[in-house]
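1. sequence unknown, structure follows:
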């Protein structure tokens, strides 16, 4: 890079990667994010390192895999160790502010000293401590069935009050922050991280957004009811209690979710407008991504917590100085690559403990990504008795389960992940190679045993008689 850049990081919550106009979705309207992709680079195959809020965010904060840091579930929020990228920026003198959801343990040194309208894990979701057997989540089905519209101005994400912790106020504060920063005379680079809750549940959206997506016109989930009776996935289906919903309810959840995505897109537009108004856009790397996806009934699954594309995949778009225009990169990448990408733009070194690699050389066309690049994800939390692990390389996705048969998908030939090739003789060598790559990263049995033991210990220390918090953000 010719000079240090500012960084605007927008990390939403539960945005499935296909829910973008620029990704070819037949219904979702995302003009802001489509324009961002048209002016920059979209990474089509990006993944989180664990498809659940707290583990994904702890992994992202530290740049390390979940099995390395031990934040396994939604009752284990990040407590400041190991150091975060916030600590790293402070150590290198970079001005940084975070607005919105962090989902860390409250009142700890998490490295993010300037926090605005923050939400942390005040009430922990302890279902991840009760995995043998997993419990059915009370209210899980009702959470799906109540999807629908609310009057404009009365949605949970835009409640009244200047200090209310809601997304509308978070974006307003972010716009004000950008405007104030634009009035300063110094050329020191800054980083602003904006972390909204939407399009996360609850699937309740303003009527005007809901009306953009007439229920009768909405698509239905893929593979629903599912033809796969995989033991781990059956546990998840039972846990969330979302099977056998009528067609109207299935379409209604999509109308509400797509409406939330479009509301988010409008808010992102406010941030980009502020960059333009203050003449900071040309000096700012903008990164849009999410902490994980959302199943929305595909494969008879809800929320996230699995390795299908809709859950483990995330959108990832970058735009900024020297970034190629209107390009897509299909090589698999990870959320953990965002950290060294940010420090690369800021002109400071990456932490050598981080697992990711800067994406700027790929996004600027200075280097072609390695076609054999391997991306890793794992899951150790509620709804399943044992952990499972994912390796993505080239067109193949391999999922290794400790309580069921493995899965292998050719995503080029089978993007809906309907044909498991794990036992196909023509793919024996592919499976063997991907399993070896997995075992180079982690001992699956050992990591699962550590997670289970830690969850048992925390369960015994808990005062609860059973799992709690049925509707976590």
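-> All right, it came through fine. Because the structure is predicted, anything quoted here is derived from the model rather than measured.
2. from here on, just use CA atoms for contacts and neighbour counts.
-> Noted.
3. now residue 46. Nearest residue, chain neighbours left out?
-> Counting by Cα to Cα, 6 or more residues apart in numbering, residue 46 lies nearest to residue 333, which is 4.7 Å off, once chain neighbours are set aside.
4. for comparison:
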């Protein structure tokens, strides 16, 4: 059992950057070592591919719709409700841990960070963050009180500033000759039977994020810059891990690395996040536990919201109320993973859900033509062939559609009324979906 927790987080780092073809164009030796020394979950998914909902769900262990956070600026009443509810840091603090946070908070607002269970916080920003964390590890170890240190890096989120042509807060990335940049991903271009809602949101987003006039060369420079930002994060993580070793606490410390969501990175001509494509929702998840497995790979779908019961189990703490038991390091993942999203632009809102069931992925958006997507990720990891329009996959489509419906009904997710419903749906189920009226 671990005595301490070191929780490392990046912002907007998709798993594809570390385990896909992109890894040929970047070096992340410190994360590679962490993977070798612990367990790697190669199909870990964010609960919501947007900063505040994703982080709030990750730290509370509850679904975004359950805590009412589905946007970066939730209503004040929702913020107050979240503050009053249980979270991982508050639970650890109540069990005698010294809890500290450094870097980006955003779950849901930085000024309430200390009220959410932290005895000490360091302001937003990557500049000097790794050195601050190294210093805190020395002091925390010397104090001999169990500690939980959360270190949250902003990069590679600053790719957003790059796309908008703005100065990058921690230093610009030197462009490379186009021939040396990563090629366009195979799924870069628009694909047949793409959801109309996504095509619309992409067009609106391209005007906001500055990518609407880009050609292949600009997209390749984007991917080059993103890779360099990932390398920056890896370097800083190396600084923190080296400090943990020097402190003498490594043998007693559970180390976690993950991200709040991914980045389109040019796939489907998508930058940023929010879409339910794999590049946006699949995130790295590495766990190194004292006495735990090393070099282990888990390929079943898991949600990063499951970190709360997992970390509590490894630290000998009862999970907070409303969070079920479970330990990703010991239990075989059994439940389907559901990812939520909401894309807000002026004059348009799109909500959606993805359900991961083994190698199958079912996605449905709230409006438009071809709003359902069906992919077998084992055969089509880049999501280039929408099987939802092929009649021979109708049985699987109906099965996964029903699995999502039953999950929504069980969990009180109002998205149930957005799922295409079969005409033979029992009247009592239909009443449950549409009561109260919307």
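-> Good, I have the coordinates. The structure displayed is predicted, hence computed values, not measured ones.
5. over in structure 2, tell me which residue corresponds to the residue nearest to residue 46 of structure 1.
-> The equivalent of residue 333 of structure 1 in structure 2 is residue 302 (alignment by TM-score structural alignment).
6. in contact with its match, which residues?
-> 41, 43-45, 333, 337 (Cα atoms under 8 Å, 6 or more residues apart in numbering).
7. so which of those residues persist in structure 1?
-> Retained in structure 1 by both residues aligned by TM-score structural alignment, their matches' Cα atoms under 8 Å are the following of the contacts of residue 302 of structure 2: 41, 43-45, 337.
8. give me the buried subset of these.
-> By neighbour count, with 16 or more other Cα atoms under 10 Å, those hold 41, 43-45, 337 as buried.
9. alignment lookup: residue 417 of structure 1 to structure 2.
-> So, by TM-score structural alignment, residue 417 of structure 1 is matched to residue 383.
10. where does that match sit: helix, strand or coil?
-> Assigned by DSSP: H, G, I helix; E, B strand; the rest coil, the conformation of residue 383 of structure 2 is coil.
11. that one against residue 377, yeah?
-> Yes. Contact criterion Cα atoms under 8 Å: residue 383 of structure 2 and residue 377 qualify, at 7.1 Å.
12. these two - which one has more neighbours?
-> residue 383 (20 against 16; other Cα atoms under 10 Å).
13. relative to residue 72 of structure 2, how far out is the closest residue to the more buried one other than its chain neighbours?
-> Once flanking residues are discounted, residue 383 of structure 2 sits nearest to residue 375: 6.2 Å by Cα to Cα, 6+ apart. Distance of residue 375 of structure 2 to residue 72 of structure 2, given as Cα to Cα, to the nearest Å: 29 Å.
14. neighbour count winner among these two?
-> residue 375 (22 against 15).
15. would you double-check that the more buried one falls in a strand?
-> Yes. According to three-state DSSP, residue 375 of structure 2 belongs to a strand.
16. how far out from the middle of the chain is stretch 40-54 of structure 1?
-> Computed by Cα atoms, centre = their mean, to the nearest Å, the chain-centroid distance of stretch 40-54 of structure 1 equals 6 Å.
17. do the same with stretch 144-159 of structure 2
-> Centre to centre, stretch against its chain (Cα atoms, centre = their mean), the figure for stretch 144-159 of structure 2 is 15 Å.
18. kind regards, and thank you for your time.
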